[in-house]
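> just coords:
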């Protein structure tokens, strides 16, 4: 029976992959078998495990749109750099890494659960748990798609995917928000979650109520900021406030604890994560954590300070000192003695990052110098510092600087930095810069720039030269990848990138 279940699951996954890759007609001949599959809670769980894996696979190649916006003074990684300089030729050639396929695969898997959960005969609490999980991931994936591609198809069913046009991003996001709101009512707090066997959930990739509220805050903040809608921004504030006041989220003692515990995963400050498990599904050397591109000595064994000059992404030590004042504890927690690196001949002035402290080794190699494979830890998708600063940003956007200041100052206080003063300039700008410092390499900065409009001043020269028409045509989004046009005559390319072809 177990063998049959696994075979059937693979058949279903293959059907989904075919459907999502081209958004084409799929009517499986074995549809009766497909629908008879959902008999037990374990059946539901197996489909959701695939949804979790599909979502994680989007991060396997480091989400180039997000990576392109990270703090760096030099980049030799071809795709993030192409996005930084708006190089259409390179971007269009990078088909698999600029595809929304894995997001739609996760959406379809979640929808299979939503459409068939009534067949499994679940108790009310287990029904709510799995429906909440499915709605969360469906909503989250659409949010990710909207942020990276803007207008996109909205798939109505998992079992028959027809050619679909791109729908306005706001329509899609509003439907995703409705799903995430429902997830906040269905899911229990993460500490109370259990799997189909009654075992306590130990990974924060499986979301609880607090994760749903946190992502809802981000969704409202995105829509409210882009549309300059104060009512929606207030909803973002309300969602963030629930997380801060009702979510029971912890708070790391200092930046050192952020590096040594929060970045590993499962820490009390973390709200929602992507579990990084090096297995058959994920090679040890996959650059899933962005520190892979920046870090070497002193964390990586058998390296020397000068090896930083060979890394794909680098930050000048001078820039580190400008970002973090001397009293800022993040300066020495995130970087190794940056003051000494400014004039270092060996490092050529590049900063030595040490934000992830633990490593993954493969000791099957005979030479110990070959043991190092990666820096360990989960992808921290959102944590309390993020939500505090997001609420502060929304307050400031609405002109409520007095309410924004306490959240900003709380994050600063942990880092040993004095509170905000009007002499620094607009608090809205100060919050953006604080997010840049606190959430370094956590894949927030690009989206922060889009929300706030600071892509005009804080991205690259190429972005500062974009016209209003370029923005209206979609220059801040990814082009639709070629595979999305397969068997879909309704698909249309982003106007900005169409003109670059």
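Looks like it arrived, so ask away. The model shown is predicted, which means the values in this text are computed figures rather than measured ones.
> only C-alpha atoms for contact and neighbour calcs from this point on.
OK.
> run a quick neighbour tally on residue 79.
Applying the criterion other CA atoms under 10 Å, we find 23 residues in the vicinity of residue 79.
> distance from the helix or strand hosting it to the middle of the chain?
Remark: residue 79 resides in helix 78-84, with elements defined by DSSP states H and E. Relative to the centre of its chain, helix 78-84 is centred 18 Å away, using CA atoms, centre = their mean, to the nearest Å.
> what do you get for stretch 179-195?
Worked out by CA atoms, centre = their mean, stretch 179-195 lies 20 Å from the chain centre.
> list the buried residues of that stretch.
By neighbour count, with 16 or more other CA atoms under 10 Å as the criterion, the buried positions of stretch 179-195 are 179-184, 186-190, 193, 195.
> what about the strands in the stretch 201-350 of the chain?
Counting by DSSP state E, counting those that start in this stretch, one finds strands in the stretch 201-350 of the chain at the ranges 270-274, 313-314.
> strands along the stretch 351-500 of the chain, start to end?
Secondary structure of the stretch 351-500 of the chain (DSSP E, counting those that start in this stretch): strands located at 359-361, 372-375, 379-383.
> second structure for comparison follows:
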């Protein structure tokens, strides 16, 4: 669940000055960091502020930008969302701009914590943990930025004035090196158990570190960290995969959910309103109290599942509407569309659900371990054990040994597609492996053409950022 805090005015002032915004006026009276960072409660409040961009990101654009681009789901063609699916967007696309802004907002707030908390007089153990949480968050935000945009500005200090927003891009490999260093320190300094729900523990840092190493191409380190987390026995797979997404079972799901964006349907807090996006219009409240019918799955993706795969139950080809009428594929309102039932909340507050959104869970770590091991050493018994652990929970047969290295890796990528569907992961698997142009073949009657090009490997840097930062150049393919 998400907590709500009143942030000091200096946070609001600085938040508008970081990369992603431009100050229109010079503030003459506000609380400065020197005035604010005096007590332990100040440090905790600053850390809470560094967490809030996670829910800002994942309440919508953090999933929409990658998922609408991939081969699992597509949006209803309204308010420009279809641009992501047909690759007609440019650097002025608002969803892409929001993605950038939320991440750099998080980077700036994490930097503020890292710079200012060391001088606060407080319990030294908790101070060390606060700094480690901030490093984890900074690493997380940069991981999102680098895998989405490629070369990006590497802000290592907080924004203090307009001049400090003028930062050039750093090479992707340098961004990975920086965020990996953050995560390695967080692994050392974070506690084994999180202080509160929705906070990072050392397992979250180690799991994200394994994933970052995988993306950076250091397969030995990716396998090492993934296996270390698995063998720590701090986490386990839920026996029923369907329970993972039930908001009434979110506490039980924490055995597998290593780190998640925590949402609350309570008034004044941030709810997960994508439950309403996936819920078909005029559907009964078993989906959500409010339904928009704005996103659906591809039939080809639904058919890729084995009929015995329990995860296929998170999708459907028909539903009974609020009038008690069965709406199936023959009905114009659902024809050639698949219902995404992974995130349901019949007790939602309107379109705001209680569903926590998984950012990292143990099944992902098992598949990172399988892929990294195979890329480093071939499809060893260790690699087979990792992937088959996930397959057994899904109720499908073990992957038979004897596959070539390439065939095994392809099987892992397919397993990732099934296991992590609609969790903002698939597009990045396609881009990091150079397979993203295959989405041009995933078509239907709503999107009969998807002309993806080489330049879509990374999204363009938002035009506003280029205009307001004289040292920032647009990605070459988007000039």
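Noted; the coordinates are in hand. Source: prediction; values computed, not measured.
> next, the TM-score between them, please.
Structural agreement between the two chains, given as a TM-score (TM-score structural alignment, normalised by the length of the second structure), stands at 0.83; 452 aligned residues with a CA RMSD of 3.5 Å.
> picking up where we left off before, which of the strands of the stretch 201-350 of the first structure is buried the deepest?
Per-stretch averages of neighbours, counted by mean count of other CA atoms under 10 Å, single out strand 270-274 among the strands of the stretch 201-350 of the first structure, with a mean of 26.
> what range in the second structure does it sit on?
Under the alignment (TM-score structural alignment), strand 270-274 of the first structure falls on residues 257-261 in the second structure.
> kindly report the same for stretch 165-180 of the first structure.
Aligned by TM-score structural alignment, stretch 165-180 of the first structure corresponds to residues 168-183 of the second structure.
> in the matching stretch, which residues are buried?
168, 169, 170, 172, 175, 176, 178, 179, 180, 182, 183.
> with stretch 52-71 of the first structure instead?
Of the residues in stretch 52-71 of the first structure, those buried by neighbour count under the rule 16+ other CA under 10 Å are 52-60, 62-71.
> and the spatially most central residue of the first structure, what does it touch?
Nearest to the mean C-alpha position of the first structure, by CA atoms, centre = their mean, lies residue 381 at 5.3 Å. Shown in contact with residue 381 of the first structure (CA atoms under 8 Å, 6 or more residues apart in numbering): 271, 272, 273, 274, 442.
> the residue nearest to the first one when sequence neighbours are not counted and residue 414 of the first structure, how far apart?
Once flanking residues are discounted, residue 271 of the first structure sits nearest to residue 383: 5.0 Å by CA to CA, 6 or more residues apart in numbering. Shown here: residue 383 of the first structure relative to residue 414 of the first structure, a distance of 15 Å by CA to CA, to the nearest Å.
> what do you get for residue 390 of the first structure?
Using CA to CA, one gets 17 Å for the distance from residue 390 of the first structure to residue 414 of the first structure.
> which of those two has more neighbours?
Neighbour count, other CA under 10 Å: between residue 390 of the first structure and residue 414, residue 390 has more, with 26 against 17.
> list the buried residues for stretch 248-267 of the first structure?
248-249, 251-252, 254-256, 258-267.
> also stretch 284-301 of the first structure?
Of the residues in stretch 284-301 of the first structure, those buried under the neighbour-count criterion (16+ other CA under 10 Å) are 284, 287-300.
> got the end-to-end distance for that stretch?
Per CA to CA, stretch 284-301 of the first structure runs 16 Å from first to last residue.
> one step back: ok, average deviation of the helix holding residue 79 of the first structure from the second structure?
Overlaying the second structure shows helix 78-84 of the first structure at a mean distance of 3.3 Å from the equivalent residues (mean CA distance after the TM-score superposition for the first structure).
> now do that helix: which elements does it pack against?
Applying 3 or more CA pairs under 8 Å, 6 or more residues apart in numbering; DSSP states H and E, we find helix 78-84 of the first structure packed against helix 64-68, helix 88-93.
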